[in-house]
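[1] All I have is the shape, not the residue letters:
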């Protein structure tokens, strides 16, 4: 298993759950997010519960200086990072024509440009050491037309598939994790109260199960991880169902 993991978007949701499960396995952590108070609170709990080293790196990844700080940490040969989890992100309303175009540009930056830059930085040391793991948290939306969110997540899946094929023989795996609807604070940040997302109960997953299954897939070196049988079946169906129907399905949940 890895020795040090750097997780972006670690203050809540899937990022915090990755931190909890990796700390329980005895891994050191570097937690990255904007909310210093939330990061410090999580770090304190993990240190006390598991006795692991936890470093807090509070920065805004939409600020070039914030990205520079994280790439510098990933490039530090004296403190190598064995696992990078690109998890930071946010969602927008599906009304692309009504959204602020600058918000859309930031959306693409956080989901695509930032993971690309951090992956590039992490790869240098990982390839030199001949080992490493990179996780790009995408979404089942990558397989379903769903405005620019779907497009951004599809980019992560394709990039991860290519990178895994290219670097796996050199000891570095790259995995796109594609969860379905998962109980986190993601939808609340979009202004949707719990239970009002318009999604049936059976489609919801727990963050704990998503992270546990995805980490198993990461250790197997899979290029794409789709947690839960129900979403594996949904992804298979997207290959045969009409795009118009899938686009209507994609309107749910916002």
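    Cool, got the structure. For clarity, every value in this text was computed on a predicted model and none was experimentally measured.

[2] okay, CA-based contacts and neighbour counts for the rest of this
    Will do.

[3] In the helix or strand hosting residue 120, which of the residues would be classed as buried?
    Element membership for residue 120, per DSSP states H and E: helix 114-129. Neighbour-count burial for helix 114-129 flags 114, 115, 116, 118, 119, 121, 122, 123, 125, 126 (criterion: 16 or more other Cα atoms under 10 Å).

[4] what residues are up against the fourth one?
    With contacts defined as Cα atoms under 8 Å, 6 or more residues apart in numbering, residue 118 is in contact with 67, 70, 71, 74, 86.

[5] Surely residue 35 touches residue 11?
    Yes. With contact defined as Cα atoms under 8 Å, residue 35 reaches residue 11; the gap is 6.8 Å.

[6] related to what we said a few turns ago, including distance to residue 154, secondary structure and neighbour count, could the contacts of residue 118 go into CSV?
    What follows is the contacts of residue 118, written out as CSV (distance: Cα to Cα, whole Å; DSSP: H, G, I helix; E, B strand; the rest coil; neighbours: other Cα atoms under 10 Å):
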residue, distance to residue 154, secondary structure, neighbour count
67, 22, helix, 18
70, 24, helix, 23
71, 24, helix, 18
74, 25, helix, 26
86, 15, strand, 27
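
[7] I'd like to know how far residue 75 sits from residue 100.
    35 Å (Cα to Cα, to the nearest Å).

[8] the more surrounded of these two?
    residue 75 (20 against 11; other Cα atoms under 10 Å).

[9] Distance of the more buried one relative to residue 155?
    Plainly put, residue 75 is 24 Å away from residue 155 if you go by Cα to Cα.

[10] just checking, what packs against the helix ranked longest in the chain?
    Longest helix of the chain, by residue count under DSSP state H: helix 147-167. Packing partners of helix 147-167 (3 or more Cα pairs under 8 Å, 6 or more residues apart in numbering; DSSP states H and E): helix 101-108, strand 132-137, strand 172-177, strand 224-225.

[11] Can you name the residues in contact with the first one?
    Applying Cα under 8 Å, 6+ apart, the set of residues contacting helix 101-108 from outside is 62, 89, 90, 91, 92, 148, 149, 152.

[12] tilt between that helix and helix 147-167?
    30 degrees (axes from the mean of the first three to the mean of the last three Cα atoms, to 10 degrees).

[13] Okay, buried residues for stretch 54-72 please.
    In stretch 54-72, counting by 16+ other Cα under 10 Å, buried: 54, 56-61, 66-71.

[14] Take this one as well and set it beside the first:
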């Protein structure tokens, strides 16, 4: 198990759920943290708890990644930091549920901005220094939604397909450089995600955030991490299933699973 002793990790969406679980697991491995989210009070409490419990440094940066100016400011702060970043966890993201014709255009833009644009821009900002040093990792949280179209969650599924493809392509570019890129694909996870997306978006048995993080860090512990991993055996089976079904059948199946209940 890597300790990440003295390393520095940036975790977005760190105020709850998978992001907070990543922060806790990394602090347990003696990793210093830069925690990013919108909710300052939650970030501050988490940072204080981790510093007291594990003796690490935990810095907070508040930002709304749906706002381009906030992303630009975050990039500027991280780029100016004297401490190199050893691990970037692009975890922030959200989903909307319902027919596209009823989607609020502003909300749709925010979903794309957080799930795609911020991921790409933060990765682009932090990656060059990792490559120069020949060390580091980028972990992007995708989803089992990435493996097939999702009617009634069309935008979300498409954004996660982007994250999966983007990250696996980076893995190919970085192979042999000492830097790795890993896409982590959870299924339904017991977090605040469904407070936004709604219960109709939940399919299958939920994992805990800690289980998802353990899968991700376990993969990074490998001598040669793979480009992507699916968290949970049942999720791994369902992610592979669309390869063997006609496309129309796959779309109809997913439509039935996530249609308004």
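    Yes, it's here. These numbers were taken from a predicted model, which means no experiment stands behind them.

[15] Could I get the TM-score for this pair?
    The TM-score (TM-score structural alignment, normalised by the length of the first structure) is 0.92; 249 aligned residues with a Cα RMSD of 1.7 Å.

[16] For residue 35 and residue 11 of the first structure, indicate the residue with more neighbours.
    A count of neighbours by other Cα under 10 Å puts residue 11 above the other of residue 35 of the first structure and residue 11, at 26 against 16.

[17] ok, now how distant is the aligned residue in the second structure for residue 36 of the first structure from residue 92 of the second structure?
    Here residue 36 of the first structure is matched to residue 40 in the second structure, going by TM-score structural alignment. Residue 40 of the second structure sits 15 Å away from residue 92 of the second structure, going by Cα to Cα.

[18] more crowded one of those two?
    residue 92 (24 against 16).

[19] tell me the angle the helix holding residue 120 of the first structure makes with strand 172-177.
    Using the same axes, to 10 degrees, helix 114-129 of the first structure lies at 150 degrees relative to strand 172-177.

[20] Where does helix 114-129 of the first structure end up in the second structure?
    Helix 114-129 of the first structure lines up with residues 118-133 of the second structure when matched by TM-score structural alignment.

[21] Quick check: residue 126 of the first structure touching residue 84?
    No. Judged on Cα under 8 Å, residue 126 of the first structure makes no contact with residue 84 at a distance of 10.3 Å.

[22] Quickly find the element holding residue 248 of the first structure.
    Using DSSP H and E, residue 248 of the first structure sits in helix 243-249.

[23] Name the helix or strand for residue 46 of the second structure, please.
    Element membership of residue 46 of the second structure [criterion: DSSP H and E] is helix 40-54.

[24] mean per-residue distance, that helix to the first structure?
    For helix 40-54 of the second structure, the mean deviation from the first structure after alignment is 0.7 Å (mean Cα distance after the TM-score superposition for the first structure).

[25] counterpart of residue 219 of the second structure in the first structure?
    Under the alignment (TM-score structural alignment), residue 219 of the second structure pairs with residue 217 in the first structure.

[26] And residue 86 of the second structure, by the same measure?
    Using TM-score structural alignment, the partner of residue 86 of the second structure in the first structure is residue 82.

[27] and that match, what does it touch?
    2, 3, 4, 5, 126, 131, 132, 133.

[28] and of these, the nearest to residue 232 of the first structure?
    residue 133 (22.6 Å; Cα to Cα).

[29] Roughly how far does residue 143 of the second structure sit from residue 93 of the second structure?
    Taking Cα to Cα as the measure, residue 143 of the second structure falls 11 Å from residue 93 of the second structure.

[30] Which neighbours do these two have in common?
    Among the neighbours of residue 143 of the second structure, none is also in contact with residue 93 (Cα under 8 Å, 6+ apart).

[31] if we can go back for a sec, return the most buried member of the helices and strands packed on helix 147-167 of the first structure.
    strand 172-177 (a mean of 29; mean count of other Cα atoms under 10 Å).

[32] elements contacting that strand?
    Contact here means 3+ Cα pairs under 8 Å, 6+ apart; on that basis strand 172-177 of the first structure packs against helix 114-129, strand 132-137, helix 147-167, helix 207-219, strand 224-225.

[33] what's the closest of these to residue 43 of the first structure?
    Comparing these against residue 43 of the first structure with Cα to Cα, the closest turns out to be helix 207-219 (18.1 Å).

[34] Mean deviation, the closest one versus the second structure?
    Averaged out, helix 207-219 of the first structure is 1.3 Å away (mean Cα distance after the TM-score superposition for the first structure).

[35] Name the residues that touch that helix?
    With contacts defined as Cα under 8 Å, 6+ apart, helix 207-219 of the first structure is touched by 1, 13-14, 17-18, 21, 133, 135, 173-175, 177, 179, 182-184, 225-228.

[36] Which contacts among the contacts of residue 82 of the first structure does the second structure share?
    Using both residues aligned by TM-score structural alignment, their matches' Cα atoms under 8 Å as the contact test, the members of those still in contact in the second structure are 3, 4, 5, 126, 131, 132, 133.

[37] Against residue 19 of the second structure, how distant is the aligned partner of residue 48 of the first structure in the second structure?
    Aligning on TM-score structural alignment places residue 48 of the first structure opposite residue 52 in the second structure. For residue 52 of the second structure, the distance to residue 19 of the second structure (Cα to Cα) stands at 19 Å.

[38] Please say which of those two ends up with more neighbours.
    Set residue 52 of the second structure next to residue 19 and count neighbours by other Cα under 10 Å: residue 19 wins out with 26 against 11.

[39] any idea which element whatever residue of the first structure lines up with the more buried one lies in?
    Aligned against the first structure by TM-score structural alignment, residue 19 of the second structure finds its counterpart in residue 15. Following DSSP H and E, one finds residue 15 of the first structure within helix 13-24.

[40] Report the mean deviation for the following helix or strand past that helix after fitting onto the second structure.
    The helix or strand immediately downstream of helix 13-24 of the first structure is strand 28-33, counting by DSSP H and E. On superposition with the second structure, the mean distance recorded for strand 28-33 of the first structure (mean Cα distance after the TM-score superposition for the first structure) is 0.3 Å.

[41] quick check: angle from strand 28-33 of the first structure to helix 36-50?
    Using the same axes, to 10 degrees: strand 28-33 of the first structure against helix 36-50 is 160 degrees.

[42] Please find the angle between the direction vectors of strand 28-33 of the first structure and helix 13-24.
    160 degrees.

[43] elements contacting strand 28-33 of the first structure?
    Under the contact definition 3+ Cα pairs under 8 Å, 6+ apart, strand 28-33 of the first structure sits against strand 4-8, helix 13-24, helix 36-50, strand 54-58.
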